[in-house]
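In: What follows is a protein structure lacking sequence information:
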């Protein structure tokens, strides 16, 4: 999901905040909001009707059904774009490719910018994925937007502790990584903290 923000009265630049609904994107939103930016809209790249999830190199779509509820709770307009989930360009540095899923993001944010011309940036929850970060930056450059990636390459242990101290209440709804299994589903980030720290020590995450 993407969160669109403009600055509060004490800021001179407007920003668009990017959020996919995951804990990293949500926490990046908190960082942006702490710098006195106002969120004005949400945008979400989603799978076609009837699909719970799509196999995407770029977008987290598991749990996309609750996006409308998030927008309602935040009292913000929601913009959505169905994605092909096709990664036609697999190079680290992306070149615009018709039909690639990155173009779905480009068209989505183009529409949001048309509706909200005051926005000037996109918040990116990327921590370690150069692949994803480069693609968001490519879209931002084409739309003359500034990418905001406050979590980029932060120490995993420090980031986990900061998330918990902030009160972020994230719940595991999918496992797809070494060291995690179905028994972890439904657990909160706080409950998983000891296990996650152990995984960091043995370089699983």
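Out: Yep, it's here. Keep in mind it's a predicted model, so treat the numbers as computed, not measured. Numbering: from 1, shown residues only.
In: okay, CA-based contacts and neighbour counts for the rest of this
Out: Will do.
In: What separation do you get for residue 77 and residue 17?
Out: Noted for residue 77: a distance of 14 Å to residue 17, by Cα to Cα, to the nearest Å.
In: typo on my end, residue 79
Out: From residue 79 to residue 17 the distance is 13 Å (Cα to Cα).
In: In terms of packing, which of those two has more residues around it?
Out: The neighbour comparison of residue 79 against residue 17 (other Cα atoms under 10 Å) goes to residue 17, with 35 against 21.
In: what about residue 164, which SS state?
Out: helix (DSSP: H, G, I helix; E, B strand; the rest coil).
In: Surely it and residue 192 touch.
Out: No - Residue 164 lies out of contact with residue 192 (Cα atoms under 8 Å); the separation is 11.0 Å.
In: Spell out the residue ranges of the strands in this structure.
Out: For the chain, the strands defined by DSSP state E cover 2-7, 16-18, 37-46, 78-82, 121-123, 146-148.
In: name the helices or strands packed onto the third one?
Out: Counting by 3 or more Cα pairs under 8 Å, 6 or more residues apart in numbering; DSSP states H and E, the packing neighbours recorded for strand 37-46 are strand 2-7, strand 78-82, helix 101-115.
In: could you dump these to TSV with distance to residue 133?
Out: Output for those, formatted as TSV (distance: least, Cα to Cα, whole Å):
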stretch	distance to residue 133
strand 2-7	14
strand 78-82	19
helix 101-115	11
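In: which of the ones you listed is buried the deepest?
Out: Comparing the helices and strands packed on strand 37-46 by mean neighbour count (mean count of other Cα atoms under 10 Å), strand 2-7 comes out on top with a mean of 27.
In: Pasting the second one now:
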């Protein structure tokens, strides 16, 4: 099929896009909805200004939608971004959130598009291992759970990090994929990129046990 990727720049959207193309689908578009409210429940919000560099590295057309961050506006922003695209369906990096699953299915259903989520309800340890095996190179850019201290900001999600996340899960009950909002990530490379991206400019913000790496430039 011909698909659009719901692409936030994080590891899950990068991996789901890779899986879709590995299964023979054509994915010419990246769709990125930018909420005004960082607390949007439907969309990833950190460092969305870096998504154009990722689209360029993959040679894909970037379609940007906008939302206030409220539920209705999120859904309408997605609908408007998808309307008129020459696609049969949408691929998403959704893993476990019923909220995201339901609302994205509603929008796709309204537009007559198939909704494809290759990571949905899969074992999270397996997904994290397969993501690393596939060559997705991502770093953590947001920490919002006990056990994830400031040292995690900018840390690559590699084998060592995966093992440490599993240890934190045993102690604190976190999701190793960050599905409970424990952390956010940025994919600096996947096999679909023409080159590895590097963080050229960034600033750490840390307050009261949580924070983010604000990336202002990729090269």
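Out: Structure received. These numbers were taken from a predicted model, which means no experiment stands behind them.
In: coming back round to it: which of the strands of structure 1 sits closest to residue 183 of structure 1?
Out: Closest to residue 183 of structure 1 of these, according to Cα to Cα: strand 37-46, at 26.8 Å.
In: what span of structure 2 lines up against that closest one?
Out: Using TM-score structural alignment, the residues of structure 2 aligned to strand 37-46 of structure 1 are 25-34.
In: Helices of structure 2, start to end?
Out: 11-22, 51-58, 71-82, 98-111, 124-133, 159-172 (DSSP state H).
In: The first one vs structure 1, mean deviation?
Out: Overlaying structure 1 shows helix 11-22 of structure 2 at a mean distance of 0.8 Å from the equivalent residues (mean Cα distance after the TM-score superposition for structure 1).
In: how far does that helix sit from the chain's center?
Out: 10 Å (Cα atoms, centre = their mean, to the nearest Å).
In: about what we covered before: can you redo the helices of structure 2 as CSV, where the extra columns are distance to residue 152 of structure 2?
Out: As requested, the helices of structure 2 are exported to CSV (distance: least, Cα to Cα, whole Å):
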stretch, distance to residue 152 of structure 2
helix 11-22, 15
helix 51-58, 22
helix 71-82, 29
helix 98-111, 26
helix 124-133, 17
helix 159-172, 9
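In: Among those helices, which comes closest to residue 216 of structure 2?
Out: helix 51-58 (11.1 Å).
In: So which elements touch the closest one?
Out: Packing partners of helix 51-58 of structure 2 (3+ Cα pairs under 8 Å, 6+ apart): strand 61-67.
In: Now find how far off-centre the strand it packs on is within its chain.
Out: That offset, for strand 61-67 of structure 2, works out to 14 Å (Cα atoms, centre = their mean).
In: what span of structure 1 lines up against it?
Out: Going by TM-score structural alignment, strand 61-67 of structure 2 lines up with residues 77-83 of structure 1.
In: just to revisit the earlier point, can I get the strands of structure 1 in a markdown table including distance to residue 199 of structure 1?
Out: A markdown table is the format used below for those (distance: least, Cα to Cα, whole Å):
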| stretch | distance to residue 199 of structure 1 |
| --- | --- |
| strand 2-7 | 29 |
| strand 16-18 | 28 |
| strand 37-46 | 30 |
| strand 78-82 | 35 |
| strand 121-123 | 27 |
| strand 146-148 | 28 |
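In: who wins for proximity to residue 175 of structure 1 among those strands?
Out: strand 37-46 (19.3 Å).
In: which residues touch the closest one?
Out: If you take Cα atoms under 8 Å, 6 or more residues apart in numbering as the criterion, strand 37-46 of structure 1 is touched by 1-8, 11, 14-17, 20, 33, 59, 61, 64, 67, 71, 76-83, 104-105, 108-109, 112.
In: same deal with stretch 74-88 of structure 1?
Out: Stretch 74-88 of structure 1 is touched from outside by 40-48, 54-58, 68, 71, 97, 99-102, 104-105, 108, 112, with contacts defined as Cα under 8 Å, 6+ apart.
In: Let's see that with 6 Å instead.
Out: For stretch 74-88 of structure 1, contacts defined as Cα atoms under 6 Å, 6 or more residues apart in numbering pick out 41-48, 56, 100-101, 104, 108.
In: same check, this time on stretch 161-170 of structure 1
Out: 188-189.
In: That one corresponds to what range in structure 2?
Out: Counting by TM-score structural alignment, stretch 161-170 of structure 1 corresponds to residues 129-138.
In: Return the distance of the matching stretch from the chain's centre.
Out: 14 Å.
In: buried set for it?
Out: By neighbour count on 16 or more other Cα atoms under 10 Å, the buried set for stretch 129-138 of structure 2 is 131-132, 136-138.
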